[in-house]
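Chemist: build me a model:
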Amino acid sequence: MRRRVRFDIDIAMPELSLPTVRVHQSFVAAMAEFRAEGRGSADDQSMIGSELRTFTRRWSTPAGFATYVDWVRNQTLEDSPRPDGHVPSTTLWWIQDDTYLGRLAIRHRLTPYLREVAGHIGYDVRPTGRHQGHATAMLAAALPVAYHLDIRSALVTCDVDNVASRKVIERNGGVFADQRNGKLRFWVPTA
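Modeler: Have a look, this model is predicted:
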């Protein structure tokens, strides 16, 4: 006679989170992965590239990392200091337990540059976390946040040759608008 045994296993699923010091070590390891693939050079104008150049030394200590986390969180505020041309943005991290898997930034409004190239939402998944569905799930989880920021349709872009990112956008309801400056532009409903 066979008996079935049922195991209840509580497995934490990844979730969007405000930046937190809890993932310090994993975050630093993820940034090392990005640097190893060539990110952070002077011509890398992405969020990751800029922050690698600006904050890498600060990330090494708990106090320095806490200061960085506060800085990122404060970027949601209208009056926070930021480089010219940058707008308030809400940055959320995709984490599982104490593991940093990626990040997503929701820009609260579009500038002419953002309208042409970068859009409302930008995201990155750490290299060892790619091809596991994280980007698709992360963007899906962020769309209601964008809606609550009064963004009814989010402009999301990707490089023309980035097939994986295009699929992420399309899986989240992205409607192709056009191609400009080497970028594919999609409008994604947030509700």
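Chemist: rest of the way, CA atoms for contacts and neighbours
Modeler: Will do.
Chemist: quick one, longest helix in the chain?
Modeler: Longest helix of the chain, by residue count under DSSP state H: helix 134-148.
Chemist: buried ones in it?
Modeler: 134-146 (16 or more other Cα atoms under 10 Å).
Chemist: who touches it?
Modeler: Helix 134-148 has contacts (Cα atoms under 8 Å, 6 or more residues apart in numbering) with 15-16, 94, 101, 104, 106, 123-125, 152-154, 165, 168-169, 171-172, 189-191.
Chemist: another for comparison:
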Amino acid sequence: MNKSPNSALNEKIISTKPIFSGKIISLQIDTVELPDGSKGEREVIKHPGAIAVLAVRDGRLLLVDQFRTPLGRCELEIPAGKLEKGEDPLEAAKRELQEETGYSAGKISLLHSFYTSPGFADEIIHLYLAEDLKQGESAPDEDEFLEVHEATLQEVKRYIAEGWISDAKTMLAVYIWELASHTGKYGHE
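Modeler: Here you go, the predicted structure:
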């Protein structure tokens, strides 16, 4: 991602103190030099990055329904997953689409990359558009239990209004899908 042109606001990392290292994330406290020369601390979650897939088949968005422990409930989301170490995001998008939905894409392209919570995490999600879908067999991860759903734009908008979809990456994908339905273009092609 591009750096801000306003270097007067940059903070310099003086030291990093690791706090926790887990399977998916790690937490550290960075001591930084602020723009005015004083010092501050930043709690930072490090994440390997992720992908998400906007997959539309015959005017219907592919969604997965799965239990999300932090929320204590199921959530409807677009197919997504974390990047494995050194994994190409495009290959991860193809893998996750197939694993979670059973579909493969004849064409897949990057729509946009965005940060989920830049105030405390470096997680970046690469959002892909999957087209020319062909059905096959799903193969979710061993600890992943989900159901695949298909929904029209109107149904998905109702799911958002009713709180069945509250996931930011899915809401962003729906917004892009809605724009495309009016303009015929996805993202910033």
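Chemist: TM-score for the pair, please.
Modeler: Scored against TM-score structural alignment, normalised by the length of structure 2, the superposed chains reach a TM-score of 0.23; 80 aligned residues with a Cα RMSD of 5.8 Å.
Chemist: those strands in structure 1, which residues are they?
Modeler: Taking DSSP state E as the criterion, structure 1 carries its strands at 15-17, 89-96, 99-107, 121-125, 153-159, 175-180, 183-189.
Chemist: using a markdown table, lay out those together with distance to residue 72 of structure 1 and mean neighbour count.
Modeler: Output for those, formatted as a markdown table (distance: least, Cα to Cα, whole Å; neighbours: other Cα atoms under 10 Å):
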| stretch | distance to residue 72 of structure 1 | mean neighbour count |
| --- | --- | --- |
| strand 15-17 | 12 | 17 |
| strand 89-96 | 7 | 22 |
| strand 99-107 | 10 | 23 |
| strand 121-125 | 15 | 22 |
| strand 153-159 | 21 | 24 |
| strand 175-180 | 29 | 14 |
| strand 183-189 | 25 | 21 |
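Chemist: same list (those) but as JSON lines, adding distance to residue 64 of structure 1.
Modeler: Below are the strands of structure 1 laid out as JSON lines (distance: least, Cα to Cα, whole Å):
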{"stretch": "strand 15-17", "distance to residue 64 of structure 1": "20"}
{"stretch": "strand 89-96", "distance to residue 64 of structure 1": "18"}
{"stretch": "strand 99-107", "distance to residue 64 of structure 1": "17"}
{"stretch": "strand 121-125", "distance to residue 64 of structure 1": "22"}
{"stretch": "strand 153-159", "distance to residue 64 of structure 1": "32"}
{"stretch": "strand 175-180", "distance to residue 64 of structure 1": "39"}
{"stretch": "strand 183-189", "distance to residue 64 of structure 1": "35"}
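Chemist: got the residue ranges for the strands in structure 2?
Modeler: Applying DSSP E to structure 2 gives strands spanning 12-21, 26-33, 39-46, 50-57, 60-68, 73-77, 80-82, 103-115, 124-135, 146-151.
Chemist: looking at these, which one is packed in the most?
Modeler: For the strands of structure 2, average neighbour numbers computed from mean count of other Cα atoms under 10 Å are highest in strand 50-57, which has a mean of 24.
Chemist: circling back: between the strands of structure 1, which gets nearest to residue 49 of structure 1?
Modeler: Nearest to residue 49 of structure 1 among those is strand 121-125 (11.0 Å), distances taken as Cα to Cα.
Chemist: taking strand 153-159 as reference, get the angle to the closest one.
Modeler: Angle, strand 121-125 of structure 1 to strand 153-159, by axes from the mean of the first three to the mean of the last three Cα atoms, to 10 degrees: 50 degrees.
Chemist: show me the contact partners of strand 121-125 of structure 1.
Modeler: 48, 101-107, 134-135, 139, 154-157.
Chemist: again, 6 Å this time
Modeler: For strand 121-125 of structure 1, contacts defined as Cα atoms under 6 Å, 6 or more residues apart in numbering pick out 101, 102, 103, 104, 105, 106, 156.
Chemist: for the longest helix along structure 2, name the packing helices and strands.
Modeler: Determined from DSSP H, the single longest helix within structure 2 is helix 168-183. Contact partners of helix 168-183 of structure 2 among helices and strands, from 3 or more Cα pairs under 6 Å, 6 or more residues apart in numbering; DSSP states H and E: none.
Chemist: buried ones in it, by neighbour count?
Modeler: 169, 170, 171, 173, 174, 176, 177, 178.
Chemist: list the residues that contact the last one.
Modeler: With contact taken as Cα under 6 Å, 6+ apart, residue 178 of structure 2 is in contact with no other residue.
Chemist: gap between it and residue 80 of structure 2?
Modeler: Residue 178 of structure 2 sits 20 Å away from residue 80 of structure 2, going by Cα to Cα, to the nearest Å.
Chemist: can you check the first one too?
Modeler: Taking Cα to Cα as the criterion, residue 169 of structure 2 is separated from residue 80 of structure 2 by 9 Å.
Chemist: name the nearest residue to residue 108 of structure 2, sequence neighbours excluded.
Modeler: residue 130 (4.5 Å; Cα to Cα, 6 or more residues apart in numbering).
Chemist: isn't the one you found up against residue 52?
Modeler: No - between residue 130 of structure 2 and residue 52 there is no contact under Cα atoms under 6 Å: 10.1 Å.
Chemist: from residue 28 of structure 1, how far out is residue 73 of structure 1?
Modeler: Residue 73 of structure 1 sits 18 Å away from residue 28 of structure 1, going by Cα to Cα.
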